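K.L.:
Quick one: sequence and predicted model below, then my questions.
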Amino acid sequence: MQDVIVSTYKNLADSETATFGYRVLGKMEGNPNFPDPPAALAAMKKLLPEFQSALGNAKGRDMEDVALKNSKKAELVALLTELADYVNLTSKGIRLKILSSGFFISGGSSNAPDPVIKQLDVMLGAPGEVSINVKRLRGARIYFHEYTAQPPTDETVWHSEMSKDPFYTYSGLTSMAKYWFRVVAISRGGQRVISPVISRVIQ
């Protein structure tokens, strides 16, 4: 059975979608495995900063700003889908070629229980510095390390950093300010697995 791209990107949170878009852009630009990418790649390069700007404006929850943000996200997901189709077609199921595009691939069927992140460790360091860590999730494709400076709600736009590792250190945070942290892992089956949310007052 050939490897194919898993469409996890369709279910990411707003900030994670932007981070993932930049990942694919960075991997595909100048990639010799994909010498003739569709116009969607250039369109995504133009759209990403527009989407990030819309994300920032939507924090105020103005209905027009939120609608624009949602529209930009839908455009971004559509462009990622077009690029995923191109990568699947061009790579012909060759695993390394697909992975070089920045997309994730399916891990095959499994009868294992749904993965869970039970604990998030948040450790304060030097002033303005904090490290977050979860136990490595078996088969996880990637980890999004996230924080917000406001009490989280369903509408929260998280600051997101993507890493292949289950740990990350932030610096430059505001001393004596309270932050909320979480980790989102993308499992082998393409599921979005979210850790508990932990808050800390930064040194």
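P.N.:
Happy to help now that I have it.
K.L.:
Please make it C-alpha for all contacts and neighbour counts, starting now.
P.N.:
Will do.
K.L.:
what's the lengthiest strand in the chain packed up against?
P.N.:
Secondary structure of the chain per DSSP state E: the longest strand is strand 178-186. When contacts are defined as 3 or more CA pairs under 8 Å, 6 or more residues apart in numbering; DSSP states H and E, strand 178-186 packs onto strand 120-124, strand 130-134, strand 142-148, strand 192-194, strand 198-201.
K.L.:
Highest mean neighbour count out of those strands?
P.N.:
For the helices and strands packed on strand 178-186, ranked by mean neighbour count under the definition mean count of other CA atoms under 10 Å, the leader is strand 142-148 at a mean of 23.
K.L.:
Need the contact partners of it.
P.N.:
Judged by CA atoms under 8 Å, 6 or more residues apart in numbering, the contacts made with strand 142-148 from elsewhere in the structure are 16, 132, 156-168, 179-187.
K.L.:
what's the answer for stretch 115-122, then?
P.N.:
Outside of stretch 115-122, the residues within contact range by CA under 8 Å, 6+ apart are 130-135, 137, 181-183, 187, 193-198, 200.
K.L.:
and if we set it to 10 Å?
P.N.:
Counting contacts by CA atoms under 10 Å, 6 or more residues apart in numbering, the residues outside stretch 115-122 that touch it are 130-140, 166-169, 180-189, 191-200.
K.L.:
how far does that stretch sit from the chain's center?
P.N.:
Relative to its parent chain, stretch 115-122 has a centroid offset of 17 Å by CA atoms, centre = their mean, to the nearest Å.
K.L.:
another structure for you, compare them:
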Amino acid sequence: MGKKPMVKRSFSRLDDPGLSSFGKGVVTSLSGNAYFKEPYPQEVTPLGQVKGTLEGFDNACLEARSRAKQSIAQRKNLRTQLIKELNELADYVNLIAKGNVEILASSGFDYTKETAPSPVKHQATYPDVVLSQSVKRGGIVGKAKKAPRARSCEFHITTGDPTVEGNWKHAAVFGQFKNMELDGLTPGQQYALRMRWIMPEGPGPWTPPFFFMPT
């Protein structure tokens, strides 16, 4: 198979008015979107907060016309924050869409076309994760060496039979891999966890189940 369609990241190269207009289009498209229901995972900025960043960015752009150093610095900071939040949304859109053009188109993001199969296949491996107790009660910490091209690491969790696919629930997506912490779990309860890399072309294979009992 070729590479599946996915969100383009070219919005980071837009000028300030273009970035603002693009961000507003994404927020409008995602608001009330049945494919991307809120609340989002904790690693993804809520739409209400993105709207606030957009408003602040627009105001900072107006104030920066005065050429005041403080106003210019504020505009740059808010531009960086807006791009960060849009990248979080882009990761989430890719995760949900899994290459489905209809879902991608509904998000407001531009997206790539499906590419022809490559003569050389690069099979993604699953993460080599080490689990340990968190310093927090009811917490688990995962550590993994980053795989080449991996964008993030997704965790699923269950207290039921891990051989039943419907028992698995999304737990978290992490963009860094040295301190992936899940908290709020029940001490003394045995959990099964599985993880997979999210690659540019989509999710990789799941690990076999890990069994862990937080204290």
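P.N.:
Thanks, I have the structure now. The structure displayed is predicted, hence computed values, not measured ones.
K.L.:
TM-score of the superposed pair?
P.N.:
Structural agreement between the overlaid chains, expressed as a TM-score with TM-score structural alignment, normalised by the length of the first structure, amounts to 0.53; 140 aligned residues with a CA RMSD of 4.0 Å.
K.L.:
And the helices in the first structure?
P.N.:
Applying DSSP state H to the first structure gives helices spanning 14-28, 39-57, 63-91, 95-99.
K.L.:
Give me the buried stretch members for the longest one, please.
P.N.:
Across helix 63-91 of the first structure, burial judged by 16 or more other CA atoms under 10 Å covers 65-66, 68-70, 72-73, 75-77, 79-81, 83-84, 86-88, 90-91.
K.L.:
ditto for the shortest one
P.N.:
Within helix 95-99 of the first structure, the residues that qualify as buried by neighbour count (16+ other CA under 10 Å) are 95, 97-99.
K.L.:
Now do that helix: which elements does it pack against?
P.N.:
Other elements packing on helix 95-99 of the first structure under the criterion 3 or more CA pairs under 10 Å, 6 or more residues apart in numbering; DSSP states H and E are helix 63-91.
K.L.:
Off-centre distance for the helix it packs on?
P.N.:
Centre-to-centre, helix 63-91 of the first structure and its host chain are 14 Å apart (CA atoms, centre = their mean).
K.L.:
tell me the angle that helix makes with helix 14-28.
P.N.:
What separates the directions of helix 63-91 of the first structure and helix 14-28 is an angle of 30 degrees, with axes from the mean of the first three to the mean of the last three CA atoms, to 10 degrees.
K.L.:
which helices and strands does helix 63-91 of the first structure pack with?
P.N.:
Helix 63-91 of the first structure is packed against helix 14-28, helix 39-57, helix 95-99, with contacts defined by 3+ CA pairs under 10 Å, 6+ apart.
K.L.:
can you put these in JSON lines and add distance to residue 109 of the first structure?
P.N.:
As requested, these are arranged in JSON lines below (distance: least, CA to CA, whole Å):
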{"stretch": "helix 14-28", "distance to residue 109 of the first structure": "24"}
{"stretch": "helix 39-57", "distance to residue 109 of the first structure": "31"}
{"stretch": "helix 95-99", "distance to residue 109 of the first structure": "17"}
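K.L.:
of all those helices, which gets the most neighbours per residue?
P.N.:
The highest average neighbour count among those, using mean count of other CA under 10 Å, belongs to helix 14-28 at a mean of 20.
K.L.:
Tell me what angle that one forms with helix 39-57.
P.N.:
Helix 14-28 of the first structure runs at 150 degrees relative to helix 39-57, counting by the same axes, to 10 degrees.
K.L.:
how many degrees apart are helix 14-28 of the first structure and strand 142-148 in direction?
P.N.:
Computed with the same axes, to 10 degrees, the direction of helix 14-28 of the first structure lies at 140 degrees from that of strand 142-148.
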